[in-house]
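# This is a predicted model, with the sequence first.
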Amino acid sequence: MEIAVSAVTGELFSRFISFLLSKYSSHEISEDKQLERLQQLLLRICAVVEEADGRYITNSGMLMQLKGLADAMYRGHHVLDMLRCWTLTQENSIKEVQVGSPFPPLKRFRAIVDAAGKDKARYFEIHRTLEILETAVDHMPEFVVLLGGCQRMSRRPYDAYLYIDNFMFGRHTEKQRLLNFLLEYNPPSLPAVLPIVGGHAVGKKTLIAHACADERVQSQFSSILHLNEDDLLRIAHSDTLLSGKMLVVVEFVSDLNEKNWEELYTSLAQMNEGSKVITISRFRKSEKLGTVKPILLDIHSHEELTYLFKTLAFGSANPMDHPRLLQVAEEFAMQLQLRGSLISVNICADVLRWNLDVNFWISILNRCITVAEKNFSLYGKHVRSLFEQGHRLDITNFASSSAAPLHIIPFAGHSSALKDLQRVTLRELLLDPSVRPKGDFNLVSWESKLPPYTSFIHFVPNYSQDFPKDKPLSGRKRRGDPS
């Protein structure tokens, strides 16, 4: 009897194991097919989004659909990279990277590998992303037909997708909306006003420069005038005649002074028919200046930042040849989404692109995290908020040698008294701390390659002298901070 029971038990166990192996094998095949399907759908969506970027789209419904296609595209890229990273990690049996560094180990970096190994979560992510992409593709035929009737833009060299750091990334819908505003006909009346509102360094000026570089926009206006708050009263109280069909761009770097704006707008009324006004501000209060719906610019989504960061950081290298770096890049993107900005993405990518070594990347990532945590403990605010307020930051831990404190004061480079100081780029300082000058100097964190070619310059004081002790911020923003 015992022999029979043992035989039956063994047979049942054998069948159970065979069932599990069969199910696992079919799951693997299914997952491979799903990945192949994801790549096919992503290729189709990417082609349509790229084509749409080269057309003038005036249909508001098409613009909404373009936004959905772009969101699906970046999500698809993100999931595909994560799954490729997981596959390469499994093939190379990479469970954790040992880093010979004085910085603390990355807890989340290990968690990425562990989390990626959970079949259910991975399968659900693929399935959900496939649903989103398939829905987008199902609604694409009508969009493509209508797109064929949209006028094609004249391409410029820096628009090529091969040089993503030389053209404006993302903002597909916003670019079209701004072009529509500038090119559409307005009946004779006071100049139309479009407010563009967004936080620090989200690309407000770059968006405008992108639109102003368009050939049709340039032929639409006789001149393009850029003003700031200091110019408002001068123009309003002068007898200057703003003649011709003009585009006036007004930047508000502090809270809105409605009286000054009313005086300026009265002066702008003398411009010729068809003239238009764009306002730039970080303050939502400026929305009420508009005669049309404002363009609101928020920080890019995590999927967008991940796509941009990886493209910039790897440069011409194939990310698939660097599975460990893919994992670190994912963590970089997460940290930049939480604490950084578009400028931070470009700064970090510019440094990392010169050294595709996993230990170097993790070292830089740990420095970024340490600096962010230290400033939060000092001032009670994230680095992004401190930059927006023009508050000084402690970035001593960015340098491998912390013999001397390294503090920066954002935007001080705009002061004429500091223009003659020696300049050092942040990349130079990170790669070789010995380049730090003695005494005061200007630190160039990043220089944009796009019009208006903004340079982000910060004053670094000489800390051999006494300096006031750091105090937590009250939460009130300073007046006069750049947008």
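Structure received. Nothing here was measured: the structure is a model prediction, and the numbers come from that model.

# From now on I want contacts and neighbour counts done on CA atoms only, so please keep to that.
Fine.

# what about Lys204, distance to Arg122?
37 Å (Cα to Cα, to the nearest Å).

# More neighbours: these two, which one.
Lys204 (21 against 18; other Cα atoms under 10 Å).

# Against that first model, consider the following:
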Amino acid sequence: MEVLLSAVLGDLVSRSISFLVDKYYQQKMGMGVDLQCLRRLLLQIEATVLEAEGRHITNRAMLQQLQMLREGMYKGHYMVDTIKNGVLQHEMVNDEVGDHSFSFPKFRPTKRLCFSTRTFTMAFQGEDRKEVGKMLCSLQSIADDMKEFLVFLKGYPHINRQPYSQHLILEKCMFGRQAEIERITNFLLRESLGAESLGVLPIIGPARVGKSTLVEHICYDERVRSFFSSIVFCSGSDIGSKSFADLRDSGIVKHQSCVAHERSLIIIEFIDDGDVDEKNWIRLYSSRSCIPHGSKIIITSRSERFRNVGTTQPLELSLLPQEAHWYFFKVLAFGSTNPVEHPFLESAAMEMAAEYRCFVAANFVASLFRANFCTQFWRLFLRCHRNIVEKHVILFGEHPYTLLQKNHDIYLVENFRDPKFILVNGYKTCLRNDDPKVMLHEVHTGTSKAHGKFEVLVWRSRIPPYHEFVMSCEAQAQQHTIFKRKRAR
């Protein structure tokens, strides 16, 4: 009897262990399947988006569907890269404990192979796995709707352009603003109804978010140019006691042609709140009968005061969503190089993308990374960056980028390899000119030496209105920096 009982118990234990092992194995396989499905789905959606962006689509519903595809693609890529980055940081911590290195442990080909299986399997645990499942279902629903979209897409003509790499395309386009472009275009091309002869659209947003660039892009649209006989740019500080007719005649002419119906597009840029008060605006708007019926006004401003001056809902321009910004930054930083082949560099790029959300900083850092594509440089850049951010937070309580936006003095590192500090006491946006300037990346890399007071060019936009972003700087002796003095107190 004891022998029989022992055999039965042994069989039950064996079956239980086998069941648990099989269940664990199935869970692990399920995680891998989820990952592979998500990656394949993202490739399908990305291929569709790139194909659609190469076509001249005019149907509004298809443009809305294309925007949904973009947003889903950005969110999917961001989720995969975030999980991958989290796992990578965990491995880097383990490596640092073992070899006491700062960051970026030596990356071996054998480790790359196991990274795609073991480490990703570790990532899909608990809430992360649930979120991945939700994302997979959401993207699958979007992909199911692509079949009809692709059928209709074939009916639209191709846009003629050279087969550039994706990063070259993004450097010369309005990235992430397709929905805003479509809304402004619809406003401009909509015929005025009834007695209302002048439509006004306010565009409100923080500094350097892309308001002027967005409007300039609209002005180059052939549909807009063929609709208006003239497009004129004015500064809010020039209004004074002028009427709309005076502004049209005295402003900077962006476009002028002969069309069947004479009408004007006047763009007014208000930089300071004091450029115009409520009484002046009422007086200016009362002069609308002086310009042809069907004319339109676009106002760009940082101030909320202009929210209620429009004849339609204001367009609020904000920073790109984090997912879209990461996609943009990654493409620019890696260029034609596949980020999958450099997971540690991809992790560094993700950290920098999270630090700087504006287009100027993203373009500068990404181009600097792409021009110095090596682990040693990225590691050195991150070390200096973390150090300078930490010092600003300790001394001033805020990130240096936030301080710069508030016109507060900040400090930058002159040479990553032989650190000295530069005082930045001014930041401005100006129109492009061909005068030689010291480039910020030359200062950072030590190819240009800083002496006394000087200006550095942070970044030069490659799309109209071709703005240049310039910092006013002053070289500081290393032993006399504010950081040294503060620490000595």
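Noted; the coordinates are in hand. The structure displayed is predicted, hence computed values, not measured ones.

# can you pull the contacts of Ser336 of structure 2?
Ser165, Gln166, His167 (Cα atoms under 8 Å, 6 or more residues apart in numbering).

# Now a ChimeraX select for only the buried ones of the residues you listed.
Command for ChimeraX that selects the buried part of the contacts of Ser336 of structure 2, burial taken from 16 or more other Cα atoms under 10 Å:
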select :167
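
# ok, the contacts of Ser336 of structure 2 in structure 1, which still hold?
Counting by both residues aligned by TM-score structural alignment, their matches' Cα atoms under 8 Å, structure 1 reproduces none of the contacts from the contacts of Ser336 of structure 2.

# May I see the contacts of Ser336 of structure 2 arranged in TSV, with secondary structure and distance to Cys137 of structure 2 as well?
Shown next, in TSV, are the contacts of Ser336 of structure 2 (DSSP: H, G, I helix; E, B strand; the rest coil; distance: Cα to Cα, whole Å):
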residue	secondary structure	distance to Cys137 of structure 2
Ser165	coil	31
Gln166	helix	28
His167	helix	30
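
# Need the contacts of Ser336 of structure 2 in JSON lines (columns: distance to Ser472 of structure 2).
Converted to JSON lines, these look like this (distance: Cα to Cα, whole Å):
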{"residue": "Ser165", "distance to Ser472 of structure 2": "34"}
{"residue": "Gln166", "distance to Ser472 of structure 2": "33"}
{"residue": "His167", "distance to Ser472 of structure 2": "29"}
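
# Give me the neighbour count for the nearest residue to Phe103 of structure 1 once chain neighbours are set aside.
Using Cα to Cα, 6 or more residues apart in numbering and skipping the chain neighbours, the partner closest in space to Phe103 of structure 1 is Asn366 (6.4 Å). When neighbours are counted by other Cα under 10 Å, Asn366 of structure 1 registers 21.

# I'd say Asn366 of structure 1 and Pro104 touch.
Yes: between Asn366 of structure 1 and Pro104 there is a contact under Cα atoms under 8 Å: 7.3 Å.

# who's in contact with the spatially most central residue of structure 1?
Per Cα atoms, centre = their mean, the C-alpha nearest to the average position across structure 1 is that of Leu342, at 3.9 Å. Shown in contact with Leu342 of structure 1 (Cα under 8 Å, 6+ apart): Ala201, Val202, Ile299, His300, Leu305.

# hmm, 10 Å instead?
Listed by Cα atoms under 10 Å, 6 or more residues apart in numbering, the contact set of Leu342 of structure 1 reads His200, Ala201, Val202, Gly203, Ile299, His300, Leu305, Leu308, Phe309, Leu336.

# how close does the third one sit to Leu297 of structure 1?
In this case it means Val202 of structure 1. Distance, Val202 of structure 1 to Leu297 of structure 1, by Cα to Cα: 7 Å.
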